[in-house]
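Q: Okay, here's the prediction I keep looking at, along with the sequence it came from:
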Amino acid sequence: MSTGNLHGVVNLDVAGATISRHLYGHFAEHLGRCIYEGFWVGEDSPIQNTAGVRDDVVQALKEISIPNLRWPGGCFADEYHWMNGVGPREERPSMVNTHWGDVVEDNSFGTHEFMQLCELLGAEPYVSGNVGSGTVAEMSDWVEYLTRSGDAPMSRLRREHGRTEPWKVPFWGIGNEAWGCGGNMTAEQYTQLASQFATYTRNHDGNELYRVAAGPNKDDYHWTETLMKSISALGGPVADRKHNGWQALSFHYYTHASDDWQHKGSATEFDAEEYHRTILNAWRIDEIVRGHARVMDAYDPEATVGLVCDEWGTWWDVEPGTNPGFLFQQNTLRDALVAGLHFDVFHANARRLVMANIAQTVNVLQAMVLTDGAKMVLTPTYHVFAMNAGHQDATSHPVQVVSSDARYRGEVGEYATLTTSVSSREGSALVSLTNLDASNGGTVRLDLRGRDWQVATAKILAAPSLQAHNTVQDPSAVAPVAFDGARREGDALVVDLPPHSFATVELTLG
């Protein structure tokens, strides 16, 4: 049984935390067809490209204001040795990608190609360094190669490879999933290494690194506490980041329809029970973010250390007939609703959560775009990013819930079906709303106080079924359209949402 009404109050004259644009970050790993065929087709490809990077994908991502891109992994990062991916492509040694399909990687897409991609996208690079099988010296040299000018050894090598000026690289990952594919370490083992590796990833020529320690899997709060204790144990204020060298810690969380890792469920063929289990699991992101934030607050009440969710999204069984190691899955309206829910959670926790990276950008897991040769399809999840772009770097305004009977109650559990968030910038505000109810419409009533306002425009993302998805044959099966379900009643914004839908309402502020 479901009901669907939410009444909330929003004070538009009271500023909450800034919603960092980096919460809308992306992730591109050497996995399946994400890099090769997805981003990189080579200069000689008949697919339109700029220096080997396909133009249609770049343009699509620029239109959603992609703020950062994480690379080269993922699990791949901790077996990647960057020196194999620089210099003339025909001279680069190959390697075996043991994690993803056991295929041979020829390293034709390496450091220079990635940095060029970021420049084309207008995105800031987030490089994941190799802690699992790499050395401190190797990571230190990579930072020097990327960011130092002058006559340093790595600067000279970079110039020999055709790049005179150093790049700006703001984000640096100190390994990946050290608890698993990044080394199967304990929290205590990794904490010692994180301090050592971070110490030798130095700031060169004004490039200030924001170092991200590899944090826990899901709700492993012990891992987070171990990292945070390592700061306080050294003495001095937490804000003095010179103590341990890293400025943030990450965690990963994926959403499935099943607790069986080997059978996560189909991306497109799922029933009502699987949908409800999916949303129950998606809601766990709120519990997990708040849990890590509580641990961090105990050691860092001023929130000087950032929390990063640099892998999130839905993970289904691969599409039939595709390589199991390539993680190619379709993307339905269900995935879009999971994204809408995640963003409302991210916005509500913007004080501590500083970055998030959906997995992954092209052709892998919950992708923005799917490619088929020269053709490209925008996914329902892409449209959520596009509709929510106005939240990037905007001021959040917390929604104080007065009452809500919008809940699903069933055999698999119980969850809230209506969720919303509000932000503003200059003379406008953006309200995003998600109705997770599979069968029933819902009404959101927000009393907007402290500013004059008017409804400007509204859009909705919906479809006849939760299983609806876009294909080359039908690329607009799930696409945003103008929405007439938002209106002003007195001082309240009232939005009537159909079942399983995501909407945004833009307001003009006086």
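A: Perfect, I can see it now.
Q: For the rest of this, base every contact and every neighbour count on C-alpha atoms.
A: Will do.
Q: Hmm, residue 174 is touching residue 126, no?
A: No. With contact defined as CA atoms under 8 Å, residue 174 does not reach residue 126; the gap is 10.9 Å.
Q: So which of the two has more stuff around it?
A: residue 174 (31 against 25; other CA atoms under 10 Å).
Q: Let me see the contact set for the more buried one.
A: Going by CA atoms under 8 Å, 6 or more residues apart in numbering, residue 174 touches 128, 129, 130, 131, 194, 197, 198, 211, 212, 213, 214.
Q: take a look at this one as well, against the first:
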Amino acid sequence: MNHIVVPAIINLDVKGPVISRHVYGHFAEHLGRCIYGGFYVGEDSDLPNAGGIRLDVVDALRALNIPNLRWPGGCFADEYHWKDGIGPKDQRPVMVNTHWGNVEENNHFGTHEFMALCELLGAEPYISGNVGSGTVQEMSDWVEYLTREGDSPMVRLRKANGRDEPWRVRFWGLGNEAWGCGGHMTAQQYAAEARRYGTYCRDHGGNRLYRVAAGANSDDYAWTETLMKTLGDLGCAYRPQPFYQALSLHYYTIPGTWDDKGDATVFDTDDYYRTMVQAARVDELLTGHSTVMDCYDPGRNVGLVLDEWGTWWNVEPGTNPGFLYQQNTLRDALVAGLHFDIFHRHAGRLVMANIAQTVNVLQAMILTDPDSGALVLTPTYHVFEMNKAHQDAASLRVDIPSGVPGREVGTATLRTVSVSASRKDGRVLVSMSNLDAGEAVDVELDLRGGAVTDVHARILTADRPQAHNTPETPDAVAPRTHQQVTATAAGLRVHLPAHSFVTVQGRLA
């Protein structure tokens, strides 16, 4: 059978910006069963745990080389008061999670438990502070409690709670979605707050904070410009003030409406293509916000952090609508693969990204069954695992001179082939997605400036985009060795079946 052939040129000897490992970051909010029943099952659980932290979840995430974990929110962060979550658990006050289900929480998972989780994961903590309902002193005290050594009121409090040595916590979010659930502020209001909070979140000892200002929603470029103006003047002599070191951005892939986002597993081909068009829009948004930032910061000293991204569907029938529990199909995995290709192209500005969310919420890596305790790895999990060699690798530019095949989807054109590549430690990784729901394609990799040996390819696909994993069929969508890769005079020819994600890895000769 003849297939469309797409030639792609990769210059192996021309390194681009390094792809930060932190764009493979994760997000864990006090929402539904992400923390309680996901990461944290309590010390009395029959499931293997360390201090209540579920160990099979830890093992699964360690296999991804998880680089960071954002916590405690999300919207929850701006109603969370950290001192309620320290000290003896039986003395911690119960709080109401007003954003997500109006449920009561016992605060058994707090600062020390989160830091223990990060240590088990080998991940850097990324803490979102409370700007919406908190105070400057509250966040300043939290930084001191976690990171200061010597003697001070917060150091003494930490030691009284069983931790003598400080932790290293670089990443701090100055609130979350200040334009919405984080306070419904204007850009000007929030910019003033970010300057104030950034000032009093201090560097203690050798711990240097990387402060992330709560940035824009989707295409609100004016919000980004306001925050950039707050850091300094327009022009090439731009030297940013040290109030914050990065701006965040939030963008979710929602092909339906806010009130009816669509079903996670029941969808047709038109729904599938609309989803891919919305996912591809993240390239436009990263380009737009980066362009605004470039005007003020041509040296790219200020980072861009996409700390909430992913698909958002209607909740699964019969589940609490405030818990945002959804299944995860091959379609979600292809959304993730497309996002990562785009992230790699924006490596010069994009310093971190955090999928929403890690366990049991939205586009999760892991689903846990509340009755049987079974753990399921989602198709999206497998994309993270297949792509992990891109972390901290030098990006390689991919040129497709004849153009990429496309499909008309409403008024948009979806480019149905996506490719990215990187090199590190003498090895090359090429990631490819065929987003066409029905047609296969061959990609001919023209590898210049070097040769690749010891080639190994893997594929993630299924008979249909709706395929997903369950406790009964945990490997319905799982990676396997891909045999349809052949050597050519110029490099490699890789066959991509319809709706498939493929990685090819090899050694630089």
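A: Arrived safely. Worth saying up front: this structure is predicted, and the values here are computed from it rather than measured.
Q: what's the TM between chain one and chain two?
A: In this superposition the chains share a TM-score of 0.97, using TM-score structural alignment, normalised by the length of the second structure; 505 aligned residues with a CA RMSD of 1.3 Å.
Q: Keep only the contacts of residue 174 of the first structure that stay in contact in the second structure.
A: With contacts defined as both residues aligned by TM-score structural alignment, their matches' CA atoms under 8 Å, 128, 129, 130, 131, 194, 197, 198, 211, 212, 213, 214 are the ones among those whose aligned partners also touch in the second structure.
Q: I'd like to know how far the fourth one sits from residue 323 of the first structure.
A: Computed as CA to CA, to the nearest Å, the residue 131 of the first structure to residue 323 of the first structure distance reads 28 Å.
Q: Give me the more crowded residue out of the two.
A: The neighbour count for residue 131 of the first structure versus residue 323, taken as other CA under 10 Å, is higher for residue 131 (27 against 13).
Q: And the more buried one, how far from residue 187 of the first structure?
A: The value you get for residue 131 of the first structure to residue 187 of the first structure, if CA to CA is used, is 14 Å.
Q: ditto for residue 180 of the first structure
A: The value you get for residue 180 of the first structure to residue 187 of the first structure, if CA to CA is used, is 11 Å.
Q: Show me the strands in the stretch 151-300 of the first structure, by range?
A: 171-174, 210-213, 248-255 (DSSP state E, counting those that start in this stretch).
Q: Those: which one's closest to residue 482 of the first structure?
A: Residue 482 of the first structure sits nearest to strand 248-255 of all the strands of the stretch 151-300 of the first structure, at 29.6 Å, using CA to CA.
Q: pretty sure residue 199 of the first structure is touching residue 247, no?
A: No. At 11.7 Å, residue 199 of the first structure does not count as touching residue 247 under the criterion of CA under 8 Å.
Q: Have a look at these two and say which one is more surrounded.
A: The neighbour comparison of residue 199 of the first structure against residue 247 (other CA under 10 Å) goes to residue 247, with 22 against 17.
Q: which one in the second structure is aligned with that one?
A: In the second structure, the residue matched to residue 247 of the first structure (TM-score structural alignment) is residue 245.
Q: Count the neighbours of the residue mapped onto residue 301 of the first structure from the second structure for me.
A: Superposed on the second structure with TM-score structural alignment, residue 301 of the first structure falls opposite residue 298. Counted with other CA under 10 Å, the neighbours of residue 298 of the second structure add up to 17.
Q: Apart from its neighbours in sequence, what residue is nearest residue 298 of the second structure?
A: What sits nearest to residue 298 of the second structure in space, not counting adjacent residues and going by CA to CA, 6 or more residues apart in numbering, is residue 236, at 6.3 Å.
Q: For that neighbour, list the residues it contacts.
A: Residue 236 of the second structure touches 296, 297, 298, 299, counting by CA under 8 Å, 6+ apart.
Q: Could you turn the buried ones of these into a PyMOL selection?
A: Applying 16 or more other CA atoms under 10 Å to these, the buried members can be selected in PyMOL as follows:
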select buried, resi 296+297+298
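Q: a markdown table for the contacts of residue 236 of the second structure, including distance to residue 223 of the second structure?
A: Output for the contacts of residue 236 of the second structure, formatted as a markdown table (distance: CA to CA, whole Å):
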| residue | distance to residue 223 of the second structure |
| --- | --- |
| 296 | 14 |
| 297 | 16 |
| 298 | 18 |
| 299 | 20 |
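Q: Tell me which of the contacts of residue 236 of the second structure fall in helices.
A: residue 296 (DSSP state H).
Q: can you give me the strands in the stretch 301-450 of the second structure?
A: 303-311, 350-356, 366-368, 375-377, 393-399, 406-409, 412-415, 417-424, 427-434, 441-448.
Q: which residues in the first structure does the third one align to?
A: Against the first structure, the aligned range for strand 366-368 of the second structure is residues 369-371 (TM-score structural alignment).
Q: Next, the mean deviation of the matching stretch compared to the second structure.
A: Here stretch 369-371 of the first structure is compared with the second structure after superposition; its mean distance to the aligned residues, by mean CA distance after the TM-score superposition for the first structure, is 0.4 Å.
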